[in-house]
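**Student:** I would like the atomic coordinates for the input below:
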Amino acid sequence: MQAVAHRREEPLFRTTVRFGTPLVVAMALGSVFNLVDLFIVAKWKSPEVAVAAVTIGSLVNSIPMIIFNGIVNAMLALIARYHGLGRNKRASVATGQGLILTLLLSLLFGIPPWIFAEPISVALGAKGDVITPATDYLAIMSAGTVTMFLLLTVTGALRAVGNSLVPLILLGGANLFNVILDIWFIFGGFGLPEMGVAGAAWATVVARGIFALAGLALLYRGFLGIKIRRWLWRGQMIRSMLAIGVPSCIQWLVRMAAYLYTLRFVEVAAPKALPHVADAVTNAQAAFGIGLRLDSLALFSGFGWGAAAATLVGQNLGRGRVDRAVRASWIALGLNMAMMCVFAATYVLFADFLLGLMGFDVGVGTAASANADIVHALGRTYLYVASSGFVFLAVAVVLSQALAGAGATKFPLLIEVVAYGAIGYPLTAWAADNAGRFGLRGLWLAAVAIHLAVAIVYVLWFRFGSWARKEIR
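**Tutor:** Here you go, the predicted model:
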């Protein structure tokens, strides 16, 4: 058990590593299994069509997940602060309120994309053979939003009270089971028909649901002092949770919107960058999708250090240990930056190998075609450019989570609205308009520039801002 609550004087570096490492592993496993999921999907019929379809559906479905992280952060901040004060009954109430919001928001965010899956897919660039699988994937994943939200809520509550091993088991188990179901559902067998891309979506929904229920059972039994026997509406606590969570939700929405408008501008830029390629848009979307999946392995692994920072900040502020909260954040940031450098070097040195694993090896394997060569070349360029921004992303991931753990979410929202909205959108649009000169790499360079600017502002605010004086009621 990875408890941190009662080891106040343990060396902070050791505490951060001990608590954060299982979270990093859990997040990394999730991304690894997502890559395996993409690898399996790419083996089903036309790989560029399957990958493009899953990319579009995954990006849209990621919106509610990313937004809901704001509510999870708010719940975590309340639970960690109460736990740090020794008020476990109050922490249990906060968990119950988080679960109420989970159920309500799963309906709010799941129903619209389920109903409008096809027009959403088309609006994001799905064309021809991509439309049907993208629509099916998005509709199924949206209908299963509640399983995703419950798993995030349960693991967030456990992290808040200082346990990082059980979230590792739940998240890792869900992802491993997802891969097993992928093979069965996509290709059929044992009485099930071949479902293709839709099967990948069903596998994810079922796996998440099973392990979310397992986590709920632990909380119901009073695991680590958190007991959720009564789910009564507490207006004041819901308002506190929303006051912290809504700015964080919008912040995550802005981040996700940046990926979505980049996907949209890929559609605009591809014909200009590849004027002699008939399937330029589909190939570019496939390359971008592979790049995003590889990015997610680095980014979501970094969320493990961010989650550690959020918990340690919340608990130490609850005890009045502001100095320890600040130092824990810097330690988590240093660990994440070092890890991101390793990821960046790996992606640059082994880009060809990684793209080959995804089914787009040049002239070899199931995807051997002119399209495979194009996707491979575009994917390699993406990895070379995007990897240079990983260390800047490390800063934003950890410090934004640390601030969320303190309940200070308004200024981070302002940072990201300005950077990714007011500056990032027109900059990316300009890069797309000039794709004939710069190719698709102009889009990737624009993203790296914004990541750098955001990192600088976060460091300055964390160092000189008043976030540590934020009160939570």
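**Student:** CA atoms for contacts and neighbours, from now on please.
**Tutor:** OK.
**Student:** Pull up the gap between residue 399 and residue 83, please.
**Tutor:** Per C-alpha to C-alpha, to the nearest Å, residue 399 is found 22 Å from residue 83.
**Student:** Just to check, residue 55 is in contact with residue 291?
**Tutor:** No: with contacts counted by C-alpha atoms under 8 Å, residue 55 stays clear of residue 291, the gap being 10.2 Å.
**Student:** Pick out whichever of those two has more residues nearby.
**Tutor:** More crowded of residue 55 and residue 291, by other C-alpha atoms under 10 Å: residue 55, with 25 against 22.
**Student:** Identify the residues contacting stretch 223-231?
**Tutor:** By C-alpha atoms under 8 Å, 6 or more residues apart in numbering, the list of residues contacting stretch 223-231 from outside reads 88-89, 91-93, 95-97, 100, 161, 219-222.
**Student:** Out of those, which comes closest to residue 456?
**Tutor:** residue 161 (31.2 Å; C-alpha to C-alpha).
**Student:** Identify each buried residue in the helix or strand residue 236 falls within, please.
**Tutor:** Assessed by DSSP states H and E, residue 236 sits inside helix 235-273. Residues 237-238, 240-273 are the ones in helix 235-273 that count as buried (16 or more other C-alpha atoms under 10 Å).
**Student:** Check which helices and strands that helix sits against.
**Tutor:** For helix 235-273, the elements it packs on are helix 47-84, helix 88-115, helix 280-318, helix 410-416, helix 424-433, helix 435-438, judged by 3 or more C-alpha pairs under 8 Å, 6 or more residues apart in numbering; DSSP states H and E.
**Student:** now with 6 Å?
**Tutor:** helix 47-84, helix 280-318, helix 410-416, helix 435-438 (3 or more C-alpha pairs under 6 Å, 6 or more residues apart in numbering; DSSP states H and E).
**Student:** For the helix or strand following the longest one, name the packing helices and strands.
**Tutor:** So the one you mean is helix 280-318. Using DSSP H and E, the helix or strand that follows helix 280-318 in sequence is helix 322-349. Applying 3+ C-alpha pairs under 6 Å, 6+ apart, one finds that helix 322-349 contacts helix 280-318, helix 390-405.
**Student:** give me the element residue 2 is part of.
**Tutor:** Residue-wise, residue 2 maps onto no helix or strand under DSSP H and E.
**Student:** Leaving out the residues flanking it, which one is nearest to it?
**Tutor:** Spatial nearest neighbour of residue 2, excluding adjacent residues (C-alpha to C-alpha, 6 or more residues apart in numbering): residue 163 at 4.7 Å.
**Student:** tell me the angle the host helix or strand of residue 133 makes with helix 88-115.
**Tutor:** Using DSSP H and E, residue 133 falls within helix 131-143. Compare the direction of helix 131-143 with that of helix 88-115 by axes from the mean of the first three to the mean of the last three C-alpha atoms, to 10 degrees and you get 160 degrees.
**Student:** If you count neighbours, what's buried in helix 131-143?
**Tutor:** Going by neighbour count (16+ other C-alpha under 10 Å), the buried part of helix 131-143 is 131-143.
**Student:** Here is the second sequence; please produce its structure so I can put it next to the first one:
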Amino acid sequence: MVSFSALLQEGRTPTRREEISAVLALSWPAIVQQLMLTLVQYIDTAMVGSLGPNATASVGVVSSSVWLFNGLLGAAAIGFAVQVAQHIGAGETEQARGVVRESLLFNVLFGLFMGALAVGLSFPLPGLLGAEEAIQPDASWYFRIVGCSMPFLMAINLLSSLLRCMGDTRTPMLYNITLNILNTIFNFLLIYPSREASLFGTTLWLPGAGLGVPGAALGSAFASLLVALLFLRRFFRRGFPLQIHLRDKFRFTKSCLSAMVRIAIPQAMAHTASCGAQIAVTVIAAGLGTQAVAANSLAVTAEALCYQPGYGVSTAATTLVGQAIGAGRRDMAVRFARVSTWLGMAIMTGTGLLMFLFAEPLIGMFTPDVDVMRLGASVLRIEAFAEPLFAASIVASGAFSGAGDTKWSFAANLLSMWGVRLPIALLLIGSLGLTGMWIAMCCELSLKGLVFLWRLRSNRWLDSGTVVVGRERA
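**Tutor:** Presented below is the predicted three-dimensional model:
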């Protein structure tokens, strides 16, 4: 990050090599972090999958709803993080520190609200989503426990975003590795009952609560609480560039909140539109039976390994574009947006190829059911063809967010999900089943990627964003 700051201060145009180096320096820890988060999901899915298709389906039927809630928390985090990036780019350290204080206050209030909402919805949700009666109790408990952990999940999301927009992507990576380790330990203790196991000829007694599906959610909740405390400790530590103190005044300001709303609301609406369509598709898939729901859930989980590197590069794009905008270097914002997008597309082309070649082993990690594995692998191979253009929409959207332009991404996601994916899915699912649903997803992601590339090339996103630097805080 030092090299990028130096480029901003020097006021010169970087070489292509320097651009790629800056993107990679920020991207690789973020990619590792995203992969660690995916690994947490993999471990949850594999451990739950060992309990049988019903357990997998009970998690899968509410997974889109979990994604919806997490996305809303993430949208709020972006609303604050973009402001921090722009203030740092402009050298406005005190204003950046003020944004951090307001974001923490917002985290407490919004996290508790979202948690209470999730707990309230957990009772009727599985039935509303069309889940079979046999899996509804576990699905309800899983979502209820996830709801209770919302304040911790938001803290991790928020503080990770703030650190990344400061240019520190390594700390979130290390803390999320810790999250993964803790999650595995807690899951092992909470999902399975106490039992004996043989290791090198020695019989060991392993303790366990035997909670099954609810144990997976509880393990993740405990891990999230501990890691959220680690993140908070970082921001209160002496010598931290944006250190905060308990004696500081934690209050909202009109300027910061209004900027957060302008950035976050379109982001939240885009995510809601996307998840709403995904939930609608999940309801349709539920009508295909428990096996199809399980295969769909496992394929979605397995695909995350392919696209999460794109989100890592997107994180770098948000930081680089945000700081360039804050420094008044629109030319560098454009260059870094384009380099990041092409780099993300190259990476996800490679991961898409790997996903196509190793689809069955990927799904096989999560379930012993051969029929579920075959169905999940077949739809995963369809999705592999969309990954390069999916990367374009992921990374370009991150670049647009760095400039504070989130309204356009909302409109694009709304139209693509509800105008392309859902109609094609409804058209094909009757004759092709789950395969038809994934063909629809492949078509929608490819078309959306092309549209984002057009927007990136037009440079109109530079004039449509929210810029917060150079103003007094009210």
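**Student:** if we can go back for a sec, reformat the helices and strands packed on helix 235-273 of structure 1 as CSV; add distance to residue 7 of structure 1.
**Tutor:** Shown next, in CSV, are those (distance: least, C-alpha to C-alpha, whole Å):
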stretch, distance to residue 7 of structure 1
helix 47-84, 11
helix 280-318, 11
helix 410-416, 30
helix 435-438, 54
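**Student:** Now do the equivalent of residue 342 of structure 1 over in structure 2 against residue 305 of structure 2, distance only.
**Tutor:** Counting by TM-score structural alignment, residue 342 of structure 1 corresponds to residue 350 in structure 2. To residue 305 of structure 2, residue 350 of structure 2 is 12 Å away according to C-alpha to C-alpha.
**Student:** which one among the buried residues of helix 131-143 of structure 1 gets closest to residue 464 of structure 1?
**Tutor:** residue 142 (41.1 Å).
**Student:** wait, what's in contact with that closest one?
**Tutor:** 110, 114 (C-alpha atoms under 6 Å, 6 or more residues apart in numbering).
**Student:** With neighbour numbers in mind, choose between residue 350 and residue 305 of structure 2.
**Tutor:** A count of neighbours by other C-alpha under 10 Å puts residue 305 above the other of residue 350 of structure 2 and residue 305, at 23 against 14.
**Student:** which residue lines up with that one in structure 1?
**Tutor:** Aligned partner of residue 305 of structure 2 by TM-score structural alignment: residue 297.
**Student:** Which residue is the nearest non-sequential neighbour of its match?
**Tutor:** residue 31 (4.6 Å).
**Student:** before we move on, what about residue 231 of structure 2?
**Tutor:** Residue nearest to residue 231 of structure 2 in three dimensions, not counting chain neighbours: residue 159, with 6.4 Å by C-alpha to C-alpha, 6+ apart.
**Student:** Count the neighbours of the aligned partner of the one you found in structure 1 for me.
**Tutor:** Using TM-score structural alignment, the partner of residue 159 of structure 2 in structure 1 is residue 154. Residues near residue 154 of structure 1, counting by other C-alpha under 10 Å, number 25.
**Student:** Going by neighbour count, list what's buried in stretch 286-298 of structure 1.
**Tutor:** Those would be 286-298, for stretch 286-298 of structure 1 by 16+ other C-alpha under 10 Å.
**Student:** That one against structure 2, how far on average?
**Tutor:** With mean C-alpha distance after the TM-score superposition for structure 1, stretch 286-298 of structure 1 departs from structure 2 by a mean of 0.9 Å once superposed.
**Student:** measure the aligned residue in structure 2 for residue 17 of structure 1 to residue 4 of structure 2 for me?
**Tutor:** For residue 17 of structure 1, the aligned residue in structure 2 is residue 24 (criterion: TM-score structural alignment). The span separating residue 24 of structure 2 from residue 4 of structure 2 equals 11 Å under the rule C-alpha to C-alpha.
**Student:** more neighbours, these two?
**Tutor:** Using other C-alpha under 10 Å as the criterion, residue 24 of structure 2 and residue 4 rank with residue 4 on top: 21 against 18.
**Student:** Quick check: which helices or strands does whichever strand or helix holds that one pack against?
**Tutor:** Per DSSP H and E, residue 4 of structure 2 falls inside helix 2-10. Helices and strands touching helix 2-10 of structure 2, by 3+ C-alpha pairs under 6 Å, 6+ apart: there are none.
**Student:** and the next element down the chain from that helix?
**Tutor:** Taking DSSP H and E, what comes next after helix 2-10 of structure 2 is helix 16-49.
**Student:** hang on, residue 471 of structure 1 in a helix?
**Tutor:** No: if the criterion is DSSP: H, G, I helix; E, B strand; the rest coil, then residue 471 of structure 1 is coil and not within a helix.
**Student:** need the contact list for it.
**Tutor:** By C-alpha under 6 Å, 6+ apart, no residues touch residue 471 of structure 1.
**Student:** how far away is it from residue 314 of structure 1?
**Tutor:** 11 Å.
**Student:** Please apply the same query to residue 228 of structure 1.
**Tutor:** Note on residue 228 of structure 1: its distance to residue 314 of structure 1, by C-alpha to C-alpha, is 21 Å.
**Student:** who's more crowded, these two?
**Tutor:** Neighbour count, other C-alpha under 10 Å: between residue 228 of structure 1 and residue 314, residue 314 has more, with 32 against 23.
**Student:** and which of the buried residues of stretch 286-298 of structure 1 is nearest residue 68 of structure 1?
**Tutor:** Nearest member of these to residue 68 of structure 1, counting by C-alpha to C-alpha, is residue 296, at 17.4 Å.
**Student:** What is the neighbour count of the closest residue to that closest one other than its chain neighbours?
**Tutor:** For residue 296 of structure 1, ignoring the flanking residues on the chain, the nearest one in space by C-alpha to C-alpha, 6+ apart is residue 31 at 6.0 Å. Residue 31 of structure 1: 22 surrounding residues under other C-alpha under 10 Å.
**Student:** Map residue 31 of structure 1 across to structure 2 for me.
**Tutor:** Checking TM-score structural alignment: residue 31 of structure 1 goes with residue 38.
**Student:** now swap in residue 328 of structure 1 and tell me
**Tutor:** With TM-score structural alignment as the criterion, residue 328 of structure 1 pairs with residue 336.
**Student:** The equivalent of residue 306 of structure 1 over in structure 2 and residue 427 of structure 2: what is the separation?
**Tutor:** Counting by TM-score structural alignment, residue 306 of structure 1 corresponds to residue 314 in structure 2. Note on residue 314 of structure 2: its distance to residue 427 of structure 2, by C-alpha to C-alpha, is 33 Å.
**Student:** ok, those two, which is more surrounded?
**Tutor:** residue 314 (33 against 14).
**Student:** Surely the more buried one touches residue 398?
**Tutor:** Yes: the criterion here is C-alpha atoms under 6 Å, and residue 314 of structure 2 meets it with residue 398 at 4.7 Å.
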